[in-house]
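1. Need coordinates for the below:
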Amino acid sequence: MAIVTVNASKSYDVVISPYILRNTGDILKDKFGVKTNCIITDETVDSMYSPVVVESLEKSGHKVVKYVFPVGENSKGAENFVNILNFLASNKLTRSDIIIALGGGIPGDVAGFAAATYLRGVKFVQIPTTLLACVDSSVGGKTAINLDEGKNLAGAFYQPDLVLCDYSTLETLPDHVFSDGVAEVVKYGVIKDEHLFNLAEMNLLKDKMEEVIERCVSIKRDIVNEDERDMGVRQLLNYGHTYGHAIEKASNYTLSHGSAVAIGMCMASKAAYKLGFSDEDITDRLVETLRLYNLPTQCPYDVETLINAALSDKKRQGEKINLVLPKRIGECFLQTIDVKDLEKYFEAGM
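-> Model (predicted):
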């Protein structure tokens, strides 16, 4: 077991251990007392993991209600979000009760935004069941839903009260879902930790799962502690994401987030080297590592399509937009550019 403590606007633990789902009830009882718990999850995760969580909660004396939605990005819209708020109200949850996000990034984002807004804020517990959620989205307090114009355009910074990361759940992930999380692990390696990148490069992630998750969460913890509101150094966590979000939008979200970020990281590394920002060209190592996990590395869209998609990116600030570019593996930097120069950076990344 490993425990990483985040000290942002709210202090909380990220508990990393296999087979702790069965102890959820006692863990929450010890920390919060006996409460009403609303589990928010998708249909796939519900069938696999809700029974053990519900059983554990009820054995510890908690009341449990559950909201289950269809798998996919369509559930991350305003309609489903409002339905969740109405469900919470109809079940008379109070501010002292608990919302539990059980699953990957989408349940975490939607449940977190509901926790932030229902009754102006209720207790929130993340129980991630995908690698992407374990290493990234369950920690740091970003919650959001999608709007018609793009991803994550309505949301709140709302830190969880606890994260229970049971990495035994990763054993049941389809290969392509595991690979989506690998893209985020590789991201952490490139921005802050060459040893972490080396583990991915040597295909040792599954053998070192607790170390990998702890290191990713620790990196994010340090960054969030310094810049919770994403105004400075936290933007390093967007390595590959300015390109990647444009690719996702161009695909009409048929391409997974991890796949889009994988392509985006390759584009950023190419652009950094071609434009003279990198000490070395990391592209070949990056591409070879991502391909070990069957992640795509080539962009299927033209520059004009990507630019149009990128202009709605929430990282845009007026006529400026921030890119994260690598100097070398283990070190990245923020590059603020004029929107009119975006074409140059996208062309250099192709």
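2. from here on, contacts and neighbour counts on C-alpha atoms
-> Fine.
3. Report the separation between residue 260 and residue 245.
-> Look at residue 260 and residue 245: by CA to CA, to the nearest Å, they are 7 Å apart.
4. Proceed likewise with the subsequent sequence, for comparison:
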Amino acid sequence: MEAVKIQTKSKQYPVFIGAGVTANLQSFIKERFPKLSTVLIISDETVGSLYLDSLKAQVSELQVATFLVPSGETAKSFDHYYDCLTYALEQKLDRQSLIISFGGGVVGDLSGFVAASYMRGIPFIQVPTTILAHDSAVGGKVAINHPLGKNMIGAFHQPEAVFYDLNYLKSLPIKEIRSGFAEVIKHALIQDPSFYNWIQTNVTDLSDLKEGILQHSLVRGIEIKGMIVSEDERETGVRAYLNFGHTLGHAIEAECGYGVISHGEAVIIGMVFALKLSKQVTGLTFNEVDFTSWLKQLGYQVTLPAGLEPEKLLARMKQDKKSVSQKVRFVLLSQLGQPSLYEVSDDVLIASLSEF
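-> As a prediction, this is how the structure comes out:
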């Protein structure tokens, strides 16, 4: 087991990473919450069918209620958010209650927002079950989607802890592995060129990720995110760099329809575009051919999905949270590990998207 400490202005909390770490979950809860009333586990139907009984056995001495939402991005809706709140009220959760988010990034975002808003905020713990959640489970950004934009309704609400049990990753389909590893690549590109070189050398087949390589990748990704979040908890500055690849990525997700293309696969396309744009705007020197060849080897698509129109993607990007006064701002790299925010004109974006 490894532990990474996350320090923000509002809270300090641990991220425990390793196979079997949820064996320590019950003792952690008892020690941290001596006056605990009820634990509500929010999960999705897929994770619930596979692992919910196992997790409940780990907290068998606590008073536990469970609630399942549908699997996939559609769970991050007003309707399912409302359903979670209704169930919490029916179970008579109070301010001494605790929510456990048990699932991937979708469940983490949804249940974290439930925790942030129920009785104006109760504590929650993240128990991620996907690789993607190594990014989303850390940092306290919780949200649901709106038809006009992804993650536009939400809050900053830090968890009490993250228990990242690698045993839950063993059943992930390759599409989810690919989606999650995109965020590992992002962390390397924006912060640590040596880590980027390491993963490019050591990760050549996502269907055969050795546990040691996976654990090191996740730990380093979490460390990088933790450093950035500790400096800028509420995304008023450098935390925006974590959105590298996401400006176009979120637009692709929205245009395709949430869940049609996975978050990470959309972000990969967004990062390839941002690197091309960086070469044009900042003069970045980067072996783009080598990078895209490696991505293709890992099974990623590196071009826009068919049928997406530049003008519609631009309209989506103008709804991005980094945009100001309908001006699109992109996270670009001047060098590997050196990101900055740049305002990019509509004309440049339309031309670049048309060529892309």
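5. Find me the equivalent region of the helix or strand containing residue 102 of structure 1 in structure 2.
-> Secondary structure from DSSP states H and E places residue 102 of structure 1 in strand 98-103. Mapped onto structure 2 using TM-score structural alignment, strand 98-103 of structure 1 spans residues 98-103.
6. those helices in structure 2, which residues are they?
-> In structure 2, the helices defined using DSSP state H lie at 25-32, 45-58, 78-90, 105-117, 133-136, 174-191, 193-202, 211-231, 246-256, 263-281, 288-297, 310-317, 346-355.
7. surely residue 15 of structure 1 meets residue 21?
-> No: using CA atoms under 8 Å, residue 15 of structure 1 is not in contact with residue 21; the gap is 11.2 Å.
8. What is the equivalent residue in structure 1 for residue 275 of structure 2?
-> So, by TM-score structural alignment, residue 275 of structure 2 is matched to residue 269.
9. what's the answer for residue 337 of structure 2, then?
-> In structure 1, the residue equivalent to residue 337 of structure 2 is residue 330, according to TM-score structural alignment.
10. Tell me how many other residues surround residue 32 of structure 2.
-> 11 (other CA atoms under 10 Å).
11. Distance check, it against residue 136 of structure 2.
-> Distance, residue 32 of structure 2 to residue 136 of structure 2, by CA to CA: 23 Å.
12. and what of residue 258 of structure 2?
-> Separation of residue 258 of structure 2 from residue 136 of structure 2 (CA to CA) stands at 17 Å.
13. Of the two, which one has the most company?
-> residue 136 (23 against 19).
14. show me the contacts for the residue nearest to the more buried one when sequence neighbours are not counted.
-> Leaving aside its sequence neighbours, residue 136 of structure 2 sits nearest to residue 105 (CA to CA, 6 or more residues apart in numbering; 5.6 Å). The contact partners of residue 105 of structure 2, by CA atoms under 8 Å, 6 or more residues apart in numbering, come to 128, 130, 132, 133, 136, 137.
15. What of residue 210 of structure 1?
-> 1, 2, 16, 17, 167.
16. mind checking what the third one lines up with in structure 2?
-> Using TM-score structural alignment, the equivalent of residue 16 of structure 1 in structure 2 is residue 17.
17. my read: residue 263 of structure 1 touches residue 294, true?
-> No: look at residue 263 of structure 1 against residue 294 with CA under 8 Å: they stay out of range, at 11.7 Å.
18. and those two? which has more neighbours close in?
-> residue 263 (26 against 14).
19. Could you find the closest non-adjacent residue to that one?
-> residue 297 (4.5 Å).
20. Alignment lookup: that neighbour to structure 2.
-> In structure 2, residue 297 of structure 1 lands on residue 302 (TM-score structural alignment).
21. quick one: that match and residue 272 touch, right?
-> Yes: judged on CA under 8 Å, residue 302 of structure 2 makes contact with residue 272 at a distance of 6.6 Å.
22. Mind listing the shared neighbours of the two?
-> Common neighbours of residue 302 of structure 2 and residue 272 are listed as residue 292 (criterion: CA under 8 Å, 6+ apart).
23. neighbours around the match of residue 275 of structure 2, how many?
-> 32.
24. Please apply the same query to residue 129 of structure 2.
-> Applying other CA under 10 Å, we find 27 residues neighbouring residue 129 of structure 2.
25. next one: residue 341 of structure 1
-> 11.
26. do residue 27 of structure 1 as well
-> 18.
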